[in-house]
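**Student:** only geometry, no sequence info:
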């Protein structure tokens, strides 16, 4: 086996144990400039005028949740919440596919990297990543936590990712739905990814792993961003794509802990070593920290240039709306180092409510917090068809249903325990519409959203009067610096109050119907969390 650059006999033994063929050439733990140049040499991408590697992910410009599987065996049979999110595949099918993927590396070059996930050493896992593409290896360098030279000298992986975008499964024999796949084997601690160039499958694969292993240790795994103020006041931001999670947590007045995946034990800790931010319509004016982090060593996905230039056009959505960048955390000047913080003092549930019936901010009880956590609500627009303006409610349990191997009740129950133990306030924040639904009302101003979050973080909202908003039973502040009082109660912003009542009732009914899907599908000994 040809391994470069410097390596030891330990590396040779490890790579052999990982199943890499003796005829393969292995590029081990290369630097950012080396990986960037090899990606360019291999035609994997091009450079922007700022010297940033820009790559296309091919056919798949996002995750493919219908093609994600978990091996069903003695370890997972009675543990995993099987269904559309967690589809089973047999151990024999996994083994057959794994052997074929490794055999396809005969005589080829691969990129291997030793990384970690988990900024708290008590819960960190070592990961060996095997990539077909140089830019995917650079992505892993940016998104996972880098190991030190001493750690690499005696590296023992807890998990392995084998990612070969050029490899296609045979559904007839491999048990997949189509040629692309992501398969997690908890017994062998291996993740297989093939047939897709979308790099986010790797980070979300490890997130799914931690979402099974950490709750069993009493650690709440969370799909959220986190930052911390100068007084050590940690804040968590939960929210689905498009709700402002990354934007609102990247605050020049607070240190960023991380933008996507965290654990809550006796502290909050980041799972990752970097950020994977959406860049559609990105500007230096509105998101200066993210804009400034896109520099050599970072990766851009599926963006395009302004014609006759190498300047990125962030408004161009011709490939996908899901254009992204991956950069290491140290590219954000105002970051927490290490990526940990005290237990949270404030938690924000972000929702882009296109129905326009939720308030800019509301304070939740513990019971409401668990309910809204289970709901994971936002609203998406119906699409681009002429005349279609009705929003579509979207629910994703715990704000990350696609990554939850366990039943949502298990995560909600653990959240409830943490909330009762820490007495942390939880806030529901609407970054969506006000004054009416989409097509009638208008989008909440970012300045107003920042104002209500500052009010919560500063304690100002602890000293104001509240009113109850029906039919949701939400406690809404009657005043907040930086936002007009008439905006705080959404019902008052609608011209026709009866229309507001009808729309709010319909949304409340959608919440109730969604909750019933979790209640009815519990089973497997999973208890419904207590809301009392």
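**Tutor:** Looks like it arrived, so ask away. Worth saying up front: this structure is predicted, and the values here are computed from it rather than measured.
**Student:** please make it C-alpha for all contacts and neighbour counts, starting now.
**Tutor:** Fine.
**Student:** give me the contact list for stretch 115-134.
**Tutor:** 35-36, 38-39, 44, 109-114, 137, 140-141, 144-147, 155-166, 206, 214, 269-273, 338-340 (CA atoms under 8 Å, 6 or more residues apart in numbering).
**Student:** residue nearest the centroid of the protein?
**Tutor:** residue 260 (4.5 Å; CA atoms, centre = their mean).
**Student:** I figured it hits residue 223, correct?
**Tutor:** Yes. At 5.8 Å, residue 260 and residue 223 qualify as touching, with contact defined as CA atoms under 8 Å.
**Student:** select only the buried ones of the contacts of stretch 115-134 in ChimeraX?
**Tutor:** Selection command for ChimeraX covering only the buried members of those, criterion 16 or more other CA atoms under 10 Å:
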select :35,36,38,39,44,109,110,111,112,113,114,137,140,141,144,145,146,147,155,156,157,159,160,161,162,163,164,165,206,214,269,270,271,272,273,339,340
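**Student:** out of the contacts of stretch 115-134, which are inside strands?
**Tutor:** 109-114, 145-146, 159-164, 269-270, 340 (DSSP state E).
**Student:** residue contacts, residue 247?
**Tutor:** residue 287.
**Student:** could you do residue 291 as well?
**Tutor:** 282, 283, 284.
**Student:** just the buried ones from these?
**Tutor:** residue 282.
**Student:** got the contacts of residue 291 as JSON lines, with distance to residue 312 and secondary structure columns?
**Tutor:** Converted to JSON lines, these look like this (distance: CA to CA, whole Å; DSSP: H, G, I helix; E, B strand; the rest coil):
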{"residue": "282", "distance to residue 312": "10", "secondary structure": "coil"}
{"residue": "283", "distance to residue 312": "11", "secondary structure": "coil"}
{"residue": "284", "distance to residue 312": "13", "secondary structure": "coil"}
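**Student:** tell me the SS of residue 168?
**Tutor:** coil (DSSP: H, G, I helix; E, B strand; the rest coil).
**Student:** from residue 101, how far off is it?
**Tutor:** Residue 168 sits 9 Å away from residue 101, going by CA to CA, to the nearest Å.
**Student:** try it against this one:
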């Protein structure tokens, strides 16, 4: 067995002592070298390793399972998101995966999650490929010295080359990601998409922290100002969560996953996994400049005849990604912890052009919109979508929530009230009409609205109430045209706006029906109004 350090962890408890070579805790440079030797990828002209993840260029939510056992049976919110998996089937599949890895090279990395030591968990990740291990180095927290004799709390095994037999193994198809809370293990197979590793641990923390520790786990980015004023940003993919939190005038705590304890916000991760579609140095300089040697580019295309990335090319996928350690962002906070937030931003890319570009929410409205988790996909982004398509993802991360979303919303509401947090709904989508008719709200205007909220410049301006969604809209905002702030005034036909606002309100109400039985009246009453078209003034 080839050794990568003077000592190696004993992998017999994982039945991996039969592996041909064990590469333990390799440096990024060593992992890049191994990936190149194994033809897993090539170097871009920035020095970043560019790889393709194969068949899957994104997560496969229908193939994510949780083992149904004593810990999870009465606590997990079972259904389309959390799919039950039999414990005996898990054990049998574990044996098959470890048998598959016998005689192969494996890469092992010890790392951790949660920058707040009080909630810290140790993780051992075993991967079949070098590039997956490089991803783990970037995205999880890195110990100063790894102890091969330590016993990790959680273990992940990722074997993209192993394909399950659904008829025998109990999976839906040949790929799978299965969480076992009793064995504290995540088993991933049939997919090389690295996001399955990251989101597996996020799902674990979304169970452990709220259920056992009463800590709110959040799918959000976070940054802090020079005075220590923390802000957090919730939003689904494409709404600007990573872009807007990477502010050169504020320090980045993290771009995706955080916990909110009594008085602190803390990052779960040690790095960033940013979408890089249409990335430019002008629009997103911090992310662009973070792509250097050791960074991991996924499913990108090069400009023909060069090793220069063409970030606008989406021939492989729109979900092009780059992974890098947090310290690649020059003003990142270390350790990545901040005070409880003073401002919370819910980001939505409303392709219907209905929601205001900025509005202020009450605690009850915040809980309602948090549970709703609304954005809209635009025509052309997915096959079969010819007009804007409303998307609701509870808590802006439904796919990773083992518990009922109302549980997380309750924790959020309590913290908003306790810390007197201001909550803002920011529409980064369309104005003047829906996608195809209106225009995308300029990023410079969105940044100006967020800056005004953070600086307190929106605290003492006049507000008007949106007649359908009951949102409080500022009537002026520095560096933003006044007429943009009320979306109805930007439409050529206000009556058409009223009709479309009504339609969107009905979609909100219909979606919320699944949560209403678990909610208090104050949250249900924060729903939008449904009015007769043409009567809104």
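**Tutor:** Thanks, I have it. It should be emphasised that the depicted structure is a prediction, and the values quoted were computed from it without experimental measurement.
**Student:** more neighbours: residue 168 and residue 101 of structure 1, which one.
**Tutor:** Using other CA atoms under 10 Å as the criterion, residue 168 of structure 1 and residue 101 rank with residue 101 on top: 22 against 17.
**Student:** helices of the stretch 251-400 of structure 1, start to end?
**Tutor:** Assignment of helices within the stretch 251-400 of structure 1 using DSSP state H, counting those that start in this stretch yields the ranges 288-293, 366-375.
**Student:** so which of these gets nearest residue 440 of structure 1?
**Tutor:** helix 366-375 (25.6 Å; CA to CA).
**Student:** shouldn't residue 462 of structure 2 be in contact with residue 474?
**Tutor:** Yes. Checked against CA under 8 Å, the pair residue 462 of structure 2 and residue 474 is within contact range at 5.9 Å.
**Student:** okay, these two: which has more neighbours?
**Tutor:** Comparing residue 462 of structure 2 with residue 474 by other CA under 10 Å, the one with more neighbours is residue 474, at 23 against 11.
**Student:** counterpart of the more buried one over in structure 1?
**Tutor:** Superposed on structure 1 with TM-score structural alignment, residue 474 of structure 2 falls opposite residue 477.
**Student:** burial measure for the corresponding residue of structure 2 for residue 459 of structure 1, as a count.
**Tutor:** Mapped onto structure 2 by TM-score structural alignment, residue 459 of structure 1 lines up with residue 456. Counted with other CA under 10 Å, the neighbours of residue 456 of structure 2 add up to 11.
**Student:** which one of the helices of the stretch 251-400 of structure 1 is the most hemmed in?
**Tutor:** Most buried of these, by mean neighbour count (mean count of other CA atoms under 10 Å): helix 366-375, with a mean of 21.
**Student:** now for it, which elements pack on it?
**Tutor:** Contact here means 3 or more CA pairs under 8 Å, 6 or more residues apart in numbering; DSSP states H and E; on that basis helix 366-375 of structure 1 packs against helix 408-422, helix 497-520.
**Student:** where does it end up in structure 2?
**Tutor:** So helix 366-375 of structure 1 sits over residues 363-372 in structure 2, by TM-score structural alignment.
**Student:** what sits up against that stretch?
**Tutor:** So stretch 363-372 of structure 2 is contacted by 346, 392-396, 405-406, 409-410, 412-413, 416-417, 423, 508, 511-512, 522-524, 526-527 (CA under 8 Å, 6+ apart).
**Student:** ok, now stretch 321-335 of structure 1?
**Tutor:** 61-62, 139, 141-143, 252, 254-258, 273-280, 289-290, 292-294, 297-303, 317.
**Student:** coming back round to it: buried subset of the contacts of stretch 363-372 of structure 2?
**Tutor:** For these, buried by 16+ other CA under 10 Å: 346, 392-396, 405-406, 409-410, 412-413, 416, 423, 508, 511-512, 523-524, 526-527.
**Student:** re earlier: compared with structure 1, how much does the match of helix 366-375 of structure 1 deviate?
**Tutor:** With the two structures superposed, stretch 363-372 of structure 2 lies on average 0.3 Å from its match in structure 1, counting by mean CA distance after the TM-score superposition for structure 1.
**Student:** chain center to that stretch, what's the gap?
**Tutor:** Offset of stretch 363-372 of structure 2 from its chain centre (CA atoms, centre = their mean, to the nearest Å): 19 Å.
**Student:** pretty sure residue 14 of structure 2 contacts residue 99?
**Tutor:** No. Judged on CA under 8 Å, residue 14 of structure 2 makes no contact with residue 99 at a distance of 10.4 Å.
**Student:** now do the strands in the stretch 251-400 of structure 2.
**Tutor:** Ranges of strands in the stretch 251-400 of structure 2, per DSSP state E, counting those that start in this stretch, are 251-254, 257-260, 264-267, 271-275, 296-298, 321-325, 337-339, 343-348, 358-361, 374-377, 389-392.
**Student:** in the fourth one, what counts as buried?
**Tutor:** Residues 271, 272, 273, 274, 275 are the ones in strand 271-275 of structure 2 that count as buried (16+ other CA under 10 Å).
**Student:** what's the match for the fourth one in structure 1?
**Tutor:** Pointing back at residue 274 of structure 2 there. Checking with TM-score structural alignment, residue 274 of structure 2 has residue 277 as its match.
**Student:** make sure its match is actually in contact with residue 245.
**Tutor:** No. Applying CA under 8 Å as the test, residue 277 of structure 1 and residue 245 come out as separate, 9.8 Å apart.
**Student:** name the SS class of the corresponding residue of structure 2 for residue 172 of structure 1, please.
**Tutor:** Superposed on structure 2 with TM-score structural alignment, residue 172 of structure 1 falls opposite residue 167. State at residue 167 of structure 2, reduced to three classes by three-state DSSP: helix.
**Student:** pull the number of nearby residues for residue 167 of structure 2.
**Tutor:** Residue 167 of structure 2: 10 surrounding residues under other CA under 10 Å.
**Student:** do the same with residue 316 of structure 1
**Tutor:** 17.
**Student:** quick one: it and residue 302 touch, right?
**Tutor:** No. Applying CA under 8 Å as the test, residue 316 of structure 1 and residue 302 come out as separate, 9.6 Å apart.
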